[in-house]
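# Below is the sequence, then the predicted model.
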Amino acid sequence: MTNWLSALSIYRDTRILAITFLGFSSGVPLLLSGSILQAWLTQEDVDLTSIGLFSLVGLPYTLKFLWAPLIDNLRIPLLDKLLGRRRSWLVFLQVCLIGATVFLAFSNPKADLLQVAVAALIVAFASASYDIIVDAFRIEICDDKNMAAGAATYVYGYRVAMWLTGFSSFFIAAYFGWSVSYLVMSGFILVGTVTALLTREPVTQAQSHQPEQFQNRQDYRQWLEQSVIAPFLDFMRKPHWLVIILFTILYKFGDSLAGAMTNPFYIQTGFSLTEIAEIVKTFGTVATFIGLFFGGWLLAATTMYKSLWICGLLQMFSNLLFAAQASIGHDLAFLAITIGIENIAGGMGTAVFVAYLSSLCNISYTATQYALLTSLTAVARTVLVAPAGWLADQVGWFEFFLVTTAAAIPGLVLLWWLSRIQPAPKKQEASQMSVE
């Protein structure tokens, strides 16, 4: 018992506290270019087809693996000497995020929808880039003893930020308007700036190549091969790697398709912004935390593939509750049931899926390969869900959520195929946890 209690002291480590706050600042901007923006556009009477297409502004989360090696290896002049390689990138990207969010705050959907799209795209690009450097910083600042604790606190910091931005943005918008709401959200990012300034630069043995260090073309070619090409070639040597990629994209597709249009659905069904803030954002976040806990417990109690099956089926059938909500209409009690079950299922699926993705990574290329895998998962919530608004507009909300339920089937078919041809992946600590 004494050993168990003493182990809790790891959470008093200042490095773990710093990771928690960095996780918070990383989680703030995700919804600002996603579901919160969709709610703003819905209130401005933007058509559902256009709102659905706005999911494409999340493309940077899908493509971030392309520039991850640059952020991982290059230094920022001047700032690097003052803060160090990792902290300089942290502060630089935080400033970019704040500026982009302020730009979005002063955009007007009624006057210029294109400007809103550009501003949201810049927010998403800065946010995706920031996620890359926070992951690198988190890994390097931790040792073997506190790596798991760092991953766990990062996830909870990220999730708390998503709850706070989702909850407070709706309340502030209800009383002061969306521009004020976005300005307040930009201030939340300062938590990460203060943390970066107060935290020491990680001490690592690895040295990055800088442009001035490239003496000839051979040096540059060698850097390119080791930093950019090798991680992808290594992944492509896995048996059935194309099927794995398809499964990574499609496993949570039904969940993502439904989630792309939930805020417009709530508003058009008659729920107020305060009701959405209280039930969807607050109660839903608590349910997600419960789901994350049960997902971890499930994986510890059974095999990886069984866990993926259970969570995949729960995610699929939870979408039927939204179809029932569409039939019932404005009913707060049933909304609480819908949100509770859907978020528990989604949290369980996230915990197990993160463990699965982590098990696919070669320890020699963990950061880049994990960036690749999380980029692929973002395809489902960006590119593939782009027609969601048009579909809802054409068939109605009840039929739309039936379609989202069916959209989970291809991922489960691939899971069935993988479970037959491949051994269960080894369960390992998800030190590269992601919550996207």
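Looks like it arrived, so ask away. Please read these numbers as outputs of a predicted model, since none were measured by experiment.
# going forward, measure contacts and count neighbours with C-alpha atoms only.
Fine.
# now A151: how far from D135?
9 Å (Cα to Cα, to the nearest Å).
# what touches both of those two?
Q432 (Cα atoms under 8 Å, 6 or more residues apart in numbering).
# all strands of the stretch 101-250 of the chain, in order?
Read by DSSP state E, counting those that start in this stretch, the stretch 101-250 of the chain holds no strands at all.
# Regarding A424, what is its secondary structure?
Classification of A424 by DSSP: H, G, I helix; E, B strand; the rest coil places it in coil.
# Could you pull up the contacting residues of it?
303-305.
# which one of those has the most neighbours?
M304 (22 neighbours; other Cα atoms under 10 Å).
# got the contact list for that one?
For M304, counting by Cα under 8 Å, 6+ apart, the contacting residues are 352, 356, 424-427.
# Please compare the first structure with the one that follows:
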Amino acid sequence: MIFRNSGVPRRSWSETLKVYLETATLRMLFLGFSAGLPLMLVLGTLSFWLREAGIDRSTIGYLSWVGLAYAFKWMWAPLVDRLPIPLLTKWLGRRRSWLLLSQAAIMAGLIGMAFNDPHTGLEPIVWCALMVAFGSATQDIALDAFRIESADTDRQAALAASYQTGYRLAMIWAGAGVLWIAARAEVASAIGYQQGAWKVAYLVMAASMLVGVITVLFSAEPVRRILPPAKNMAAWLDDVVIGPFRDFIVRYRWQAALILALIAIYRISDVVMGIMANPFYVDMGYTKDEVAAVTKVFGIVMTLAGAFIGGALSMRFGMMRILALGAVMSSASNLLFVWLSGHGHDVQALVLVISADNLAGGIASAAFIAYLSSLTNISYSATQYALFSSIMLLLPKFLAGYSGAYVDAFGYASFFTGTALLGIPVIVLLWFAARIVPPQKQPEQSGDTA
């Protein structure tokens, strides 16, 4: 086989499935929900709200740059990794204190959005959305470190699958759920846009963040290596800011460039294609109800199934093999959209395509998260994982900005074919990356995994 198992002992299926019942794995389900909720509320759902309030499409497009907070979170990740928060850190520990602070910022931002009307003034909504995005990105930094430090490398795929499950459930709630709440909060006798309905919906979303808050309060702080205090500011900056990047380069040397290149393009087929998915559904004549039911609910269920399958297969057959399988499936599934583009309006055909595409995406995501986790040094887990996850988005998001122009020039069939072909360099890089021998890592201390 091209992709070896690197000497990892094979678990029985019984042992593999029991991992999903461990406390650390179940905890990630609820924390994943807390992580997935804000994303839709400042991007997808917000754009629906703004458009209904009469905001023009160009402005809505510009406001999507609020999401850049997620791509540049590595810039403040060193602070989250090492900087204690007065009072909170002494009470909760470093990881849980940052999680609680970021969750409080998200809730405050969502409440602020609820009490402002974009129809009468857009600027307050923008500032509150920035608070939510910044808090959400910070939560991601702390949560990734919390997950990595909560279990050994062998269990990271299961934790990633559980995290993805909670994340996707939150996306259903913040996507289809918030529209359902807003629709039922409308006054039947009123006509047109109703700010009060969106106020109710966003207040419910803010209250939903309590799932993460309660989980943090009842979780144990992972055991971390005690670090000696820095002698001066220069030494602190070297350790906190430069150290995580230097550590990765020293450990992997010239192979670091290969690994970073793989990270930068592994999800490129999915991300570039995903930007044009909703316009495609509209142009094909699918209704809002059809798109919501098939892509937002059923599609996410299929992603969850793929995440669990990917996590289980990674533990049984090895992470690199499933990483390769996910890459091939993700690229190939884009070709189904080529078929759909010439098939016309057909809900059954849409269900088939979404099933295959989201199942492939779930498998790829679970294996890829486990791969990124395996690359981190536990001394710099938050900073290094934030760097990897940021690199993962930058190039695909940049290319995706041109997706609309490409479709206008060449059509959907050519576009979907091109996104599938973008997966070929990924397969090539995976072939080389599978031959990298992981450096000796420091002994990892895990927290409460019972």
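Ah, there it is. The structure displayed is predicted, hence computed values, not measured ones.
# before we move on, back to that, for the contacts of M304 of the first structure, pick the one with the most neighbours.
Most surrounded of the contacts of M304 of the first structure: other Cα under 10 Å gives V352, at 28 neighbours.
# out of the contacts of A424 of the first structure, who's nearest D72 of the first structure?
Set against D72 of the first structure, the nearest of these by Cα to Cα is M304 (30.6 Å).
# Okay, and which of the contacts of A424 of the first structure map to helices?
304-305 (DSSP state H).
# Would you reformat the contacts of A424 of the first structure as a markdown table and include distance to A386 of the first structure?
Putting the contacts of A424 of the first structure into a markdown table (distance: Cα to Cα, whole Å) gives the following:
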| residue | distance to A386 of the first structure |
| --- | --- |
| T303 | 34 |
| M304 | 31 |
| Y305 | 29 |
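# in what helix or strand does the nearest residue to D154 of the second structure once chain neighbours are set aside lie?
Nearest non-adjacent residue to D154 of the second structure, counting by Cα to Cα, 6 or more residues apart in numbering: M315, 6.9 Å away. Under the criterion of DSSP states H and E, M315 of the second structure resides in helix 299-317.
# With the first structure overlaid, report how far that helix is off on average.
On superposition with the first structure, the mean distance recorded for helix 299-317 of the second structure (mean Cα distance after the TM-score superposition for the first structure) is 3.4 Å.
# now the longest helix that the second structure contains, how far from the centre of its chain.
As assigned by DSSP H, the longest helix anywhere in the second structure is helix 347-375. In terms of Cα atoms, centre = their mean, to the nearest Å, the centre of helix 347-375 of the second structure is found 12 Å from the chain centre.
# just stretch 397-410 of the first structure next, same as before
22 Å.
# any idea which of the contacts of M304 of the first structure is the one closest to T62 of the first structure?
Nearest to T62 of the first structure among those, with distances taken as Cα to Cα, is Y356, at 18.4 Å.
# Which residue in the second structure occupies the aligned position of the closest one?
Using TM-score structural alignment as the criterion, Y356 of the first structure maps onto Y371 of the second structure.
# what residues are up against that match?
319-320.
# measure it to M319 of the second structure for me?
Taken as Cα to Cα, the span from Y371 of the second structure to M319 of the second structure is 7 Å.
# Same check on T383 of the second structure?
22 Å.
# Could I get the full set of helices for the stretch 201-350 of the second structure?
Assigned by DSSP state H, counting those that start in this stretch, the helices in the stretch 201-350 of the second structure fall at 210-217, 233-237, 243-252, 255-265, 268-275, 277-283, 288-291, 299-317, 319-341, 347-375.
# which of those is buried the deepest?
Most buried of the helices of the stretch 201-350 of the second structure by mean neighbour count (mean count of other Cα atoms under 10 Å) is helix 299-317; its value is a mean of 25.
# and that one, what does it pack onto?
When contacts are defined as 3 or more Cα pairs under 8 Å, 6 or more residues apart in numbering; DSSP states H and E, helix 299-317 of the second structure packs onto helix 13-18, helix 156-172, helix 319-341, helix 347-375.
# closest to A305 of the second structure out of those?
Comparing these by Cα to Cα, helix 347-375 comes nearest, at 6.6 Å.
# mean deviation (superposed) between that closest one and the first structure, please.
Its aligned residues in the first structure lie a mean 1.9 Å from helix 347-375 of the second structure after superposition (mean Cα distance after the TM-score superposition for the first structure).
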